[in-house]
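Colleague: Dropping a prediction and its sequence here:
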Amino acid sequence: NGTRDDNQPLDAEYPVGTTNITWTVTDDNGNEALPVIQTITVTDDQAPVIAAVEAINTTADADTCGAMIEIVPPTATDNCTVGNVNGTRDDNLPLDAEYPVGTTNITWIVTDDNGNEAEPVIQT
């Protein structure tokens, strides 16, 4: 008989990480063998994916040489749990700072809970 350390059935999905199965057997005369532990290790090698973004084109705000733009981070998907998508402007200003006339690039990145990084997505 095998017993998983997470108390799930042997044929249930194994989570990312390490699961131990303790195997035991008793012969017809009641003699028990020493238990044997089997280690099952599941890794997550699938990177998250950041949704496509569209370029933002706008005109400067009245009486200023820039525009205040509400930036909404794109979503990301993953086979496991994904973190928050983070954006960095190429001028190193905060995302909610005024955008100057011209082109500013935002690079969006995200890492899942197992350390896999998505391909960065650039928004102009």
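Modeller: Perfect, I can see it now.

Colleague: alpha carbons only for contacts and neighbour counts from here, please
Modeller: Fine.

Colleague: Walking through the chain, point out its strands one by one.
Modeller: Applying DSSP state E to the chain gives strands spanning 2-4, 17-23, 36-42, 49-50, 66-67, 76-77, 86-89, 99-100, 106-109, 121-123.

Colleague: how about those strands in JSON lines, adding distance to G30?
Modeller: Shown next, in JSON lines, are the strands of the chain (distance: least, C-alpha to C-alpha, whole Å):
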{"stretch": "strand 2-4", "distance to G30": "17"}
{"stretch": "strand 17-23", "distance to G30": "16"}
{"stretch": "strand 36-42", "distance to G30": "17"}
{"stretch": "strand 49-50", "distance to G30": "55"}
{"stretch": "strand 66-67", "distance to G30": "81"}
{"stretch": "strand 76-77", "distance to G30": "52"}
{"stretch": "strand 86-89", "distance to G30": "60"}
{"stretch": "strand 99-100", "distance to G30": "78"}
{"stretch": "strand 106-109", "distance to G30": "59"}
{"stretch": "strand 121-123", "distance to G30": "63"}
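
Colleague: putting a second one here so we can go through both:
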Amino acid sequence: GTPTTGDNCAVASTTNDAPGVFPIGDTTVTWTVTDSSGNTATCTQTVTVTDNIDPTISCPATVNVNVDAGLCTASSVALGTPTTGDNCAVASTTNDAPGVFPIGDTTV
């Protein structure tokens, strides 16, 4: 935007310290107006940038395993790694896999 400025003589310039690229979060921009006599006044403006784009995830392929020897469960299951992406950065990837898988299908 543009600030509203005025002076009893004449406004010589209006400047700001805005960055070329705004990071996520709040950035304070300071506007400065200078009159023809060199007097200045300032005001501040807050620019808030929010990441509103969801990350993406593609699950690894289905896994088929046999039960552990002498048991009706499987404990050593290599799940694989999902493919993830985000416009900013992926902070973490988690799953709800049990420590021991029973016979049958388990959705992770």
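Modeller: Cool, got the structure. Just so it is clear, the model here is predicted, and its values are computed rather than measured.

Colleague: Quick check: TM-score for this pair?
Modeller: TM-score of the superposed chains, computed with TM-score structural alignment, normalised by the length of structure 2, equals 0.72; 93 aligned residues with a C-alpha RMSD of 1.8 Å.

Colleague: about what we covered before: mind checking the strands of structure 1 for the one nearest to T58 of structure 1?
Modeller: Nearest to T58 of structure 1 among the strands of structure 1 is strand 66-67 (7.7 Å), distances taken as C-alpha to C-alpha.

Colleague: Please work out which residues outside the closest one touch it.
Modeller: Outside strand 66-67 of structure 1, the residues within contact range by C-alpha atoms under 8 Å, 6 or more residues apart in numbering are T58, T59, A60, D61, E98, Y99, P100, V101.

Colleague: Now check structure 2 for the residue matching E98 of structure 1.
Modeller: Under the alignment (TM-score structural alignment), E98 of structure 1 pairs with V100 in structure 2.

Colleague: Most remote residue from the middle of structure 1, which is it?
Modeller: Here structure 1 reaches farthest from its C-alpha mean at N29, the gap being 52.1 Å by C-alpha atoms, centre = their mean.

Colleague: counterpart of A69 of structure 2 in structure 1?
Modeller: Under the alignment (TM-score structural alignment), A69 of structure 2 pairs with A62 of structure 1.

Colleague: Check D35 of structure 2 too.
Modeller: Under TM-score structural alignment, D35 of structure 2 pairs with D27 in structure 1.

Colleague: do L79 of structure 2 as well
Modeller: Superposed on structure 1 with TM-score structural alignment, L79 of structure 2 falls opposite I71.

Colleague: To what extent is that match buried, counted in neighbours?
Modeller: 11 (other C-alpha atoms under 10 Å).

Colleague: Please apply the same query to G104 of structure 2.
Modeller: Using other C-alpha under 10 Å, G104 of structure 2 has 8 other residues around it.

Colleague: now P35 of structure 1
Modeller: Every residue meeting other C-alpha under 10 Å relative to P35 of structure 1 is counted, giving 13.

Colleague: roughly how far apart are G70 of structure 2 and T27 of structure 2?
Modeller: Applying C-alpha to C-alpha, to the nearest Å, the value for G70 of structure 2 to T27 of structure 2 is 62 Å.

Colleague: Compare the two and say which one has the larger neighbour count.
Modeller: Between G70 of structure 2 and T27, counted using other C-alpha under 10 Å, T27 has the larger neighbour count: 15 against 6.

Colleague: how about the nearest residue to whatever residue of structure 2 lines up with I37 of structure 1, chain neighbours excluded?
Modeller: Using TM-score structural alignment, the equivalent of I37 of structure 1 in structure 2 is T44. The shortest distance from T44 of structure 2 to any non-neighbouring residue, by C-alpha to C-alpha, 6 or more residues apart in numbering, is to T30 (4.5 Å).
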